[in-house]
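[1] Quick check, what structure comes out for this input:
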Amino acid sequence: MTTLNNLDGINSTGGIVRQLRILTQSGAVVSPVSGKMLLLAAAAAGSGAAINSTASTQRLATGAGAGEIAFDVVDVAAGDTFTATLGAPGAGLPSVGVGVSTNGNDASNTTVTGPNSYSLSVVGGKKGVAASGVASANGGDGGTGGTGGTARVLRFPGGRGGNVTNAAGTARIATGGGGVNAMGLTAQTGTRAGDSSTTNSTAAVATGGGAPGGRGGDRTGTGTGNTGGAGAGGNAADNALTAGPNIKGLAVTASPADIVAALATYGIDFFGGGIAGDDSSNAGGGGALGGRTDVAAAGQLAGNFAASAGVVAVTGVGSAGSGTPGFAAGSGGVVASNAATLAAVPAGGKALFVAIFIEET
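    Model prediction:
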């Protein structure tokens, strides 16, 4: 039995957690007690862009934005039913041949409805874009602007995909997707993917994805090369492969053991560290993937609420598939130079609904 004390909306003597429900597809939950429902709703994310070009010019593919997230405390009676309609993530992109440039896709919104005219919505993340022969391209916006909920509701916009500026010459640049703002960081930038502003005319850059605790690493100045993914404990390093730490500031992908032990009650692990650039590992909970070159990342998995990274195929040999993002997080963009086939870009992260029912004591 787990007790909660002094949480906004719960009386001063606390409460007992009676049930945890996690929905990854649309459905309904029924309150087993009279008391409070702690609600988390995270909208789905957009998908990243892809470009596979032989052109002797800039080739850019940006990552998608994460979905908006909301938290609420709702008064409930035993038997109250709440319906969660989870919007679809931005559809992934199929494998494409030489000469194809394709934007990603936007995600749909998610809604929760219940008794006493209760209604809450969160907005899905937006697509990444593909471009050639231009100096800049923006990542997909994070979801923002949802409505409804009680007077206690807290909502935070999704992190945006990585932006590209100052691209020159024959630069090939792919940015990561945005992470979910589950910790209430600043606007759409606190959990964004890494940006690229390098002026290197032959740069090959893939930036890391965003995570609940920070942003992916940026590539700046005249440099080239990839950057790491963010972690639950902070940003990835700029102009380096180093990933962001876990929630306790440790440079490891694993979530702290004491936090993991509590997840039997609270459900979602998003407290791990990110993956370094060029690393083929899977991330821990809350860890974003790092940018990669010349190796398909299609088998990599980002942590919950964390994004996949940009991937660049420089040699034209093989493919540059992107990794799979966590719940509600954006997928990264992929760039190839005359690859026979550019591997698929995964869909954006799926929407998520969590309800914790509490009997007040």
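
[2] CA atoms for contacts and neighbours, from now on please.
    Will do.

[3] other SSEs contacting the helix or strand containing D72?
    Assigned by DSSP states H and E, D72 falls within strand 69-76. Here strand 69-76 touches strand 35-42, strand 154-156, going by 3 or more CA pairs under 8 Å, 6 or more residues apart in numbering; DSSP states H and E.

[4] JSON lines for the ones you listed, including mean neighbour count and distance to L60?
    Formatted as JSON lines, these follow (neighbours: other CA atoms under 10 Å; distance: least, CA to CA, whole Å):
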{"stretch": "strand 35-42", "mean neighbour count": "24", "distance to L60": "29"}
{"stretch": "strand 154-156", "mean neighbour count": "21", "distance to L60": "28"}
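
[5] T85: which of the ones you listed is closest?
    T85 lies closest, by CA to CA, to one member of the helices and strands packed on strand 69-76: strand 35-42, at 10.2 Å.

[6] between that closest one and strand 69-76, how big is the angle?
    160 degrees (axes from the mean of the first three to the mean of the last three CA atoms, to 10 degrees).

[7] what kind of secondary structure is I259 in?
    When classified by DSSP: H, G, I helix; E, B strand; the rest coil, I259 comes out as helix.

[8] Another sequence for comparison is provided below:
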Amino acid sequence: MVALTVERLVRAGLDPEPLLQQAALPVEPPLKAVRESDRQVAFLSAAAEALHDVALGFHVARDYDLRRLGLFFYLLASSETAGEALACFERFVPAEDPSLRGSCRLSDVALTVAVDTGGASEQARKTLSEFWLVTLLRLVRSLVAPETMPIGASLSRPALDPTAESEMETEFRVEIAFGAPEDKIDFEPQLADVRLASFDPYLHAYLVEHFERVVAENGGDTSSLRARVIKAMTPRLPHGTVTTEAIAKDLGMSTRTLSRRLSEEDKTFSRILDELRADLALHYIKVRTLPISEISWLLGYREPSAIVVAFRRWTGMSPTEWRRMHLAKPTHLAKPTHFAKAPQ
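    The predicted structure follows:
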């Protein structure tokens, strides 16, 4: 994104050299070889201010040639299915951008891809999250079908500029939830099984081996602990087995270590569980034929009244009231999602 932002500054008639020097980044190419994430986010923050662009990440991501992602693009494109491509995004995106962590998880209601920019400043986090969410959406559309649409999208930062927010919703073709717990895109779950026309098993095996080496050289594990906890929690929810002990065991650590490491990320186990339940609940409630009692079970509640209490805390209304209000609202941005048919 640094190289793309430099080009945007030049097109705007601004000299990028002072901003690069201020961030201690090299002025000469290849900028994409730079791996000092703190320096990158400092430059991106300064560039957004210089351009007076509150949606720099979105604008930069909207129109660049995706092949500029280099081998990372071909790693995803050579995957057998869309689900495999997004799993590769989760595993290997830090090799492309050290400031980023990815998460891909599949539930009964959605295939969710999330990004986490860690300890970056608020401005840089907003810029990077927007850039990668738009890039993800464009990647899915280029690999599956241009008309593919998400069923939901959210950004952790608040809505700031009506014009920018409108542009983003037009691009995503779905209403975006601002001020959310997570930066993510939700697709219909069947997207995971769509076969990619660009599937190349030989190229894919070579690129996976290449990126595995890069990950090993950079210290191994690439996903944020919060993302790993959510991924472990999701299949356990309907069975009511989401406990600190069970998740710690799934992640290969003690409960004490899990709690300590979550605290280091300024997270708690109970808050992550509550945010996951709230997120899934808002998906489940949109399914008219799904009884509230079954939603309660899917979320791991064993007392039917528990979901009513939780829903009032999340939304200020009961599940029935929220469903009635939501289904009555006009959905000018919501359209059926279309996927490319798998090759026979």
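
[9] Structural similarity score between the chains, please.
    Scored against TM-score structural alignment, normalised by the length of structure 2, the superposed chains reach a TM-score of 0.26; 159 aligned residues with a CA RMSD of 7.1 Å.

[10] closest one to T265 of structure 1 among the helices and strands packed on strand 69-76 of structure 1?
    Nearest of those (CA to CA): strand 35-42, 12.3 Å.

[11] ok so, going back, and the strand holding D72 of structure 1, what's buried?
    For strand 69-76 of structure 1, the neighbour count (16 or more other CA atoms under 10 Å) marks I69, A70, F71, D72, V73, V74, D75, V76 as buried.

[12] is it possible to export the residues you listed to TSV including distance to R59 of structure 1?
    Below are those laid out as TSV (distance: CA to CA, whole Å):
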residue	distance to R59 of structure 1
I69	32
A70	36
F71	39
D72	43
V73	46
V74	48
D75	52
V76	53
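
[13] Just put the helices and strands packed on strand 69-76 of structure 1 in JSON lines and tack on distance to A336 of structure 1.
    Listed next are these as JSON lines, based on distance: least, CA to CA, whole Å:
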{"stretch": "strand 35-42", "distance to A336 of structure 1": "32"}
{"stretch": "strand 154-156", "distance to A336 of structure 1": "34"}
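
[14] Tell me which of those lies nearest to Q19 of structure 1.
    Comparing those by their distance to Q19 of structure 1 (CA to CA), the top pick is strand 35-42, with 9.5 Å.

[15] Out of the buried residues of strand 69-76 of structure 1, which is nearest to V354 of structure 1?
    V354 of structure 1 lies nearest to F71 out of those, by CA to CA, at 9.5 Å.

[16] how much space between that closest one and S132 of structure 1?
    Look at F71 of structure 1 and S132 of structure 1: by CA to CA, to the nearest Å, they are 40 Å apart.

[17] Out of the helices and strands packed on strand 69-76 of structure 1, which gets nearest to S101 of structure 1?
    Here strand 35-42 is closest among those (CA to CA), at 29.7 Å.

[18] re the thing from before, pull out the buried residues from the helix or strand following the strand holding D72 of structure 1.
    Later in the chain than strand 69-76 of structure 1, the nearest helix or strand by DSSP H and E is strand 81-85. Across strand 81-85 of structure 1, burial judged by 16+ other CA under 10 Å covers T81, F82, T83, A84, T85.
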